[in-house]
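Trainee: Here is a sequence together with a model predicted from it:
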Amino acid sequence: MTGPSIPVGVATGVGSWPGTDPREAAAIVVGELPALPHLVELPDRGVGADMIGRAAALLVDLPLDTSTTAYRLAQRPGAVTRRARDLLRRDLDALEEAWEVAGRRGTDQPVKVQSVGPLTLAAQVELSGGHRVLTDAGALRDLAESLAEGLSVHVAEVARRLGSPVVVQLDEPGLPAVLAGSLAGVSILQTPRAMPEPEALAFLSSVIDRLESPVLVHSCAAGLPLALLRRSGAAMIGLDMSELTVADLDGVGELLEDGIALALGLVPTLGPEPAPGWRELAQPAVTLVDRLGFPRSVLATQVTVTPRCGLAGASPEWARVALRRAAELTRAFADGAEFD
């Protein structure tokens, strides 16, 4: 991995955003997230716009179609792949326009792009017979290679369009289920096996190692294999604070000790009324570093703040508030505010 580091002590988004207007979304994200804006995903647009559908626009020589149950590998590019590529092109056009308006072209200002990770992708995409790609080691290897190649091309295009460095986020919400073997199969006798951690690590690292950008591996799922992620080559690990348990404390501490940054989901996806203040939102992170025995200054030097997953399901008003609350938290952490 080469290139710039991932900014810490800043706010960023997870990826998804409510609505269907890419220009409006890009303008808001570039305006509200001055240190690390991101290329948004707008799943409300339907097929080709969700996390797995976005992969249809990135994969090289592995087109996707849809079945009655899921996305499926296809023999040749069809309507689904063409739609996914068109939506991605529109999103890039919108981000490039917002970037120009904000005067950020040719600066050192990084931007983040997101993609589903290889294991979650293989768990959600079907082979022609209806089995998950995950059940075929050769197909999984081909999928990981195709994703890595497509992401490299995507990153290069974003960097060229914006004249800025790019950070890559790999979303792996399905990783715990892949390791546990808890995914359903086409029949009760054909459920996917539990994947050993060394095998899962090899597939994830194969994608990270191909990218010439710093990588954030993100998941809002409970029970993340933090030791595996620590060895993956990722520069930052994204976690939802509401999913962490006492059993995760040692793993989080080892990440910080190894110099791996954290992206902590601290802001609720669906806005409560009244909206919580920064002290209330900061408390889980403060408690975490206190319990681990780290100085609170680590919240400014090794932590990036995000909303929790699923912001696409929020109202447009709360989505913008969530980004502002995340930015408020980073300022409080940087200022060494009193939280007690």
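Mentor: Yep, that arrived. Numbers count the residues shown, from 1 in each chain.
Trainee: hey, let's count contacts and neighbours off CA atoms from now on
Mentor: OK.
Trainee: Give the buried residues for the helix or strand where residue 55 lies.
Mentor: Using DSSP states H and E, residue 55 sits within helix 51-58. For helix 51-58, a neighbour-count test (16 or more other Cα atoms under 10 Å) marks 51, 52, 53, 54, 55, 56, 57, 58 as buried.
Trainee: Name the next helix or strand downstream of that helix, please.
Mentor: Downstream of helix 51-58, the first helix or strand assigned by DSSP H and E is strand 64-66.
Trainee: ok, and what's touching that following strand?
Mentor: Identification of contacts with strand 64-66 by Cα atoms under 8 Å, 6 or more residues apart in numbering yields 56, 71, 72, 73, 74, 77, 78, 79, 80, 81.
Trainee: Residue 56 and residue 49, how far apart?
Mentor: Remark: distance between residue 56 and residue 49 (Cα to Cα, to the nearest Å) = 9 Å.
Trainee: second one coming, line it up with the first:
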Amino acid sequence: MTLATGIGSMPGTDFAESMRLVLDELSLPYVPELPARGVHAGMIGRTLAVLDGLEADLQPDGWRIGVGEGADLRRARSLLAQDLDVAEELATEHEGPIKIQVAGPLTLAATVERPRGDKMLADHGARREIAQSLAEGLGAHVRDVRRRFSRADLVVQVDEPAITAVLTGGIPTASGWSRHRSVHPPEADALLRVVVEAVTGAGARPVVHSCAADVPVELLAGAGFSAISFDLGLARPDDVWAETFEKGVDLWFGVLPSTDAAEVSQKAVVQRIETFFGRFGFAEETYSDRLVVTPTCGLAGASPQWARSVLVAAQSVAARR
């Protein structure tokens, strides 16, 4: 059976309302992020709240590691705990898959600053440190979430929107006059792999999402992710997709607009999916149980009405598979 889910973020500030929506409408519900409540509730703040052994605070230029636990990190941790309490109350009887999301180590390193400024991406040791901290904290976080949803199968989505820029030297330095050096694939593999192992070691399924162009499919599959979530509109139909799928890595298709748009033709969406697989000679019975339908990216920039309608549409497309 084809499933449907969202990427992570939702509009608005009412967590309980968003949680009820994803539980009611999706075959693969998730614990949503509501960044409209502030940076504490966004992807990076949410993930920093999970780290083990590293403290952070919000500075004028963004989140900075190694300056002690500030009020903003305490707020992020408090919001995460409150949201999980609400999610547990609403989904305690849920059976089947349920998803949580965290930012991946490469995107964290490209976003968060070192104690003296500039991104952690600038230093090999700092990159390794934040990946290890994420892995340690994520293992404990996953075990806590599994306890809360004892009847569910937990999926952990690792968000890597910056991965292509990190690998190609596209992240600007603090001055803006130059770019950080690219992270080579062997190091990127090691940073991702330690996070994947933490997820699987805690009894959950690791999935990676990137809404960037030129997703490094081989790297992500090689690091151990069991599925790759991507924007179909940005993906070139290279043979690497077929080879990866044949090796057992599932594909999650971002095929529905994540911001308000004209009415979407579900028939056209189904045809796009069939065309993609058809190029490689895959019949429907070979992929229908390994396909997840999603919006192209998070829904934080959508209106509440569109967020609801696009999730309903995703589930409807999945039901037609």
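Mentor: Looks like it arrived, so ask away. These figures come from a predicted structure and were not determined experimentally.
Trainee: on that earlier part again, just curious, which of the contacts of strand 64-66 of structure 1 is nearest to residue 267 of structure 1?
Mentor: residue 56 (29.9 Å; Cα to Cα).
Trainee: And the closest one, what's its match in structure 2?
Mentor: Here residue 56 of structure 1 is matched to residue 48 in structure 2, going by TM-score structural alignment.
Trainee: ok so, going back, if any of the contacts of strand 64-66 of structure 1 are buried, put those into a ChimeraX selection.
Mentor: To isolate the buried ones among the contacts of strand 64-66 of structure 1 in ChimeraX, judged by 16+ other Cα under 10 Å, type:
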select :56,71,72,73,74,80,81
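Trainee: Sitting in helices, which of the contacts of strand 64-66 of structure 1 do you find?
Mentor: Among the contacts of strand 64-66 of structure 1, the members falling in helices are 56, 79, 80, 81 (criterion: DSSP state H).
Trainee: Take those and lay them out in JSON lines including distance to residue 253 of structure 1.
Mentor: Output for these, formatted as JSON lines (distance: Cα to Cα, whole Å):
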{"residue": "56", "distance to residue 253 of structure 1": "36"}
{"residue": "79", "distance to residue 253 of structure 1": "46"}
{"residue": "80", "distance to residue 253 of structure 1": "43"}
{"residue": "81", "distance to residue 253 of structure 1": "42"}
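Trainee: quick check, nearest of the residues you listed to residue 295 of structure 1?
Mentor: Using Cα to Cα, those come closest to residue 295 of structure 1 at residue 56, 43.4 Å.
Trainee: any idea what residue 224 of structure 1 aligns with in structure 2?
Mentor: Under TM-score structural alignment, residue 224 of structure 1 pairs with residue 215 in structure 2.
Trainee: Check the spacing between that match and residue 257 of structure 2 real quick.
Mentor: Between residue 215 of structure 2 and residue 257 of structure 2 the computed distance is 19 Å (Cα to Cα).
Trainee: what do you get for residue 163 of structure 2?
Mentor: Counting by Cα to Cα - residue 163 of structure 2 and residue 257 of structure 2 are separated by 22 Å.
Trainee: which one of the two has more residues nearby?
Mentor: Higher neighbour count among residue 163 of structure 2 and residue 257: residue 163, with 26 against 21, using other Cα atoms under 10 Å.
Trainee: So which residues of the stretch 1-150 of structure 1 form helices?
Mentor: With helices called from DSSP state H, counting those that start in this stretch, the stretch 1-150 of structure 1 shows them at 22-32, 51-58, 79-101, 118-124, 137-162.
Trainee: Output those as CSV; include the columns distance to residue 250 of structure 1.
Mentor: Below are the helices of the stretch 1-150 of structure 1 laid out as CSV (distance: least, Cα to Cα, whole Å):
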stretch, distance to residue 250 of structure 1
helix 22-32, 34
helix 51-58, 30
helix 79-101, 39
helix 118-124, 24
helix 137-162, 30
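Trainee: Indicate which one of the ones you listed is closest to residue 302 of structure 1.
Mentor: Of all the helices of the stretch 1-150 of structure 1, helix 22-32 comes closest under Cα to Cα, at 21.0 Å.
Trainee: Where in structure 2 does the closest one fall?
Mentor: Counting by TM-score structural alignment, helix 22-32 of structure 1 pairs with residues 15-25 of structure 2.
Trainee: Superpose on structure 1 and give me the mean offset of the matching stretch.
Mentor: When structure 1 is superposed, stretch 15-25 of structure 2 averages 0.8 Å from its matched positions, counting by mean Cα distance after the TM-score superposition for structure 1.
Trainee: buried stuff in that stretch?
Mentor: Neighbour-count burial for stretch 15-25 of structure 2, counted by 16+ other Cα under 10 Å, picks out 15, 18, 19, 21, 22, 23, 25.
Trainee: Next: stretch 38-55 of structure 1.
Mentor: Residues of stretch 38-55 of structure 1 classed as buried: 38-44, 47-55 (neighbour count, 16+ other Cα under 10 Å).
Trainee: go on, stretch 91-104 of structure 1?
Mentor: Neighbour count says stretch 91-104 of structure 1 has 91, 92, 93, 94, 95, 96, 97, 98, 99, 104 buried, by 16+ other Cα under 10 Å.
Trainee: Turn the residues you listed into a markdown table, columns for distance to residue 17 of structure 1.
Mentor: Formatted as a markdown table, these follow (distance: Cα to Cα, whole Å):
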| residue | distance to residue 17 of structure 1 |
| --- | --- |
| 91 | 12 |
| 92 | 15 |
| 93 | 17 |
| 94 | 14 |
| 95 | 14 |
| 96 | 17 |
| 97 | 18 |
| 98 | 16 |
| 99 | 18 |
| 104 | 22 |
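Trainee: To which residue of structure 1 is residue 143 of structure 2 aligned?
Mentor: In structure 1, the residue matched to residue 143 of structure 2 (TM-score structural alignment) is residue 156.
Trainee: That's all I had, so thanks and see you.
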